[in-house]
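Sequence and computational prediction follow.
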Amino acid sequence: MGSASFIVANITIGFLLLVAPSDAILIWIVVAALMCGLCARFLLGQHTRPDIAPDTQREGGLARLKVLMRDEGYVWLLLAVGCLQASHSFYYAFSTIIWKERGLSSDTCGYLWAIGVVAEVAFMAFGEGLHRQVGPWRMLVIAGVFSVLRWSIMAFLPPLWLLYPLQCLHAFSFAVTFLAGLELVHRLTPKGYQSLGQTVNAAYANGVMMGIGTLASGGIYTLLAGRGYGVMAVVALVGLLCGLRLYSQRERLMAASV
């Protein structure tokens, strides 16, 4: 639903900018955030936290975080997911600029963005069978392989006809990483720490690592321009290697988390 809303918002903002100044984007963001807060306040009921074990409920946040970060499997998972998601930072920040410099129109850039998100939504909607058959351990490795492949080819500034299938790989580089990460966090975190594990994973991968990648992307673009995707391929390779380590140790890690 979030990805589908992303498509709708992009299309709507595109039409809005034809008749309104660019400040309309800020108004849209503020209104959307306000609506999110109101919905959370009035549509979500009061729920307890059954995932927190009784013997850990009195622990402070820092003490719980220390317990979580002592878990070897969870730390390797953070490294894997963080690197794979951060490898998208250059793509998010500079793809449109690079495409326009190569002569692509704004409409074409919009189509390229849209097809990537459509592929992501399609996989999340219809890929459950593959997800169950392959399992999260191999899913994470597959995501790493396709991430390295995607950014490596992008570094060679491929023609437009090849950009479309490369954009479809967003279903693997992003969506598969996201889904595998969710399930593996649940499997690897100690009982009573699942919600904290999901929160830290999201904040680290999509906040800390993505933020660092975005900050670095400016300098990478200045030095390498479109070839900067190659740096993201290296970042994705680190994530893939961490995922392979997790896969090779999966039986021991699962036994330790029981």
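That came in fine, so what should we check first? Numbers count the residues shown, from 1 in each chain.

Could you use CA atoms for every contact and neighbour count after this?
Noted.

Count the neighbours of residue 214 for me.
Residues within reach of residue 214, counting by other C-alpha atoms under 10 Å, total 21.

How much space separates the residue nearest the centre of the chain from residue 203?
With distances taken as C-alpha atoms, centre = their mean, residue 85 lies nearest the centre of the chain, 4.5 Å away. Using C-alpha to C-alpha, to the nearest Å, residue 85 is found at 12 Å from residue 203.

just checking, residue 89 touches residue 220?
No: here residue 89 does not reach residue 220: they are 11.1 Å apart, not a contact under C-alpha atoms under 8 Å.

Against that first model, consider the following:
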Amino acid sequence: MTGRPSITLRLSFYYAALFSVIGIQLPYWPLYLSSKGLAAAEIGWILAASYLVKALTNPLLGHITDRHGGRRKGLIILAILSLSTTTLFFWADGFAAVLLATLLSSAAFTAMLPLGDSLTLQSAVRHRLDYGRIRLWGSLSFIVISGLAGQFLIDAPRSAILLSCLAGLVLALLAAAQLPDLPQAPGKSRQQPIGELLSRPVFLLFLAVCSLMQASHMIYYGFATLHWHAAGLSGTVIGGLWAEGVIAEVVLFACGARLIARFGPGRLIACAGIAGAIRWAVLAATTDPLFLAPAQLLHAFTFGAGHLGAMHFIMRAIPAGLSARAQGIYSAVTTGIVPGAAMLMSGRLYQSLGGYAFLVMASLSLAAWALAQPMRRRWTGGLICGHQEG
């Protein structure tokens, strides 16, 4: 147990630093892209590129990590690359230049979260740490940064959005440098073929369910701020709505150990689907903050419960020798390929349907709930490689 407080603190600081960047990017980056003269459909393509690039970088990084270990070193390199490539936006003008800058910067930055999750999950197993209580510091950082940013970024020069992201990336580099490292001991577990995992129907169902849930957030991530700003909501209200959803997520993460013990990963993932159908239907129907506020509380389930359930599924179902590759595949598919394709469509959907585009997202959430049922029936709760799934 020696060193647990120190490891917990360093991992928590890493999530706080990383999500200080996400707290700027997620709500306000579309405004920055709009200031570059890009139309809604073009913004959809740019945002989609940041998701789709994960399909190449994250599995490759997972393979390298499982083979050679050294997660901290990889995170430091990624932080340096992310910081340097993000500066390219100072000179990027026009769709093609912005797209190129997005591909380069996103290739590094989007790999930092799954590799950090892999390190945290391994630390949680070795040192009996609570993943949820570590991960919630990222959510708290998002709340503070997105809420404070709403006070001035809406009306400030759009270059302030880019400068804020760069400041957060400097903090992320400092945080990566002080992370613990867990070198993988040589052994047969490192040599397990990834094909064994990809041949398991329960793992494929898991990827499908989580992909649909992540994809259902794309109109929200890409166009909620633009939609609410066009409806006359102030920057303070918009920042508050974003922060409120993540506050609910933090509460769920704080109770994560008890929720997992009571319901298990499968039920939490299924719950995210039902919550998404309700949440997106409300966002489609109104821009009145009196109705948006309670709907935003459902973020605790649409993202929080889904993510917590997914991380515990990986922790329980995947052998240690496949953990980084499994995390990379999970990230590439569920937060890369599928939501990236959804983001490509989201620009045109929002341009054509406006707020009613959220109804399409509600249908994706219902599909996720439906697929979660056979996933739960197939998985007994143990390892899915080398053992029967149930």
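Arrived safely. Since we're looking at a predicted model, the values are computed, not measured.

neighbour-wise, which of residue 89 and residue 220 of the first structure wins?
The neighbour comparison of residue 89 of the first structure against residue 220 (other C-alpha under 10 Å) goes to residue 89, with 23 against 20.

How about the aligned partner of the more buried one in the second structure: what's its closest non-neighbour residue?
Residue pairing (TM-score structural alignment): residue 89 of the first structure is matched to residue 218 of the second structure. Using C-alpha to C-alpha, 6 or more residues apart in numbering and skipping the chain neighbours, the partner closest in space to residue 218 of the second structure is residue 343 (5.6 Å).

name the element that neighbour belongs to?
helix 338-353 (DSSP states H and E).

mind listing what's buried in that helix?
Going by neighbour count (16 or more other C-alpha atoms under 10 Å), the buried part of helix 338-353 of the second structure is 338-350.

So which other helices or strands are in contact with the helix or strand following that helix?
Under the assignment DSSP H and E, the closest C-terminal helix or strand after helix 338-353 of the second structure is helix 357-378. Where contact means 3 or more C-alpha pairs under 8 Å, 6 or more residues apart in numbering; DSSP states H and E, helix 357-378 of the second structure is packed against helix 201-215, helix 218-230, helix 256-285, helix 338-353.

Reformat these as a markdown table; add distance to residue 247 of the second structure.
Converted to a markdown table, these look like this (distance: least, C-alpha to C-alpha, whole Å):
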| stretch | distance to residue 247 of the second structure |
| --- | --- |
| helix 201-215 | 19 |
| helix 218-230 | 17 |
| helix 256-285 | 14 |
| helix 338-353 | 23 |
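
For residue 381 of the second structure, find the nearest of the ones you listed.
helix 256-285 (8.4 Å; C-alpha to C-alpha).

Other residues contacting stretch 181-193 of the second structure?
66-72, 119, 122-123, 319-322 (C-alpha atoms under 8 Å, 6 or more residues apart in numbering).

Buried only: go through those for me.
66-67, 69-72, 119, 122-123, 319-322.

Of all pairs in those, which one spans the longest distance?
Maximum distance among these (C-alpha to C-alpha): 20.4 Å, for 72 and 319.

What lines up with residue 35 of the first structure in the second structure?
By TM-score structural alignment, residue 35 of the first structure lines up with residue 171.

Count the residues that sit near residue 191 of the second structure.
12.

I should have written residue 126 of the second structure there, sorry.
Neighbour number of residue 126 of the second structure under other C-alpha under 10 Å is 11.

What strand or helix carries residue 18 of the first structure?
Short version: residue 18 of the first structure belongs to no helix or strand, going by DSSP H and E.

Under the alignment, what does residue 47 of the first structure map to in the second structure?
Checking TM-score structural alignment: residue 47 of the first structure goes with residue 182.

so of the helices and strands packed on helix 357-378 of the second structure, which one's packed in deepest?
helix 201-215 (a mean of 24; mean count of other C-alpha atoms under 10 Å).
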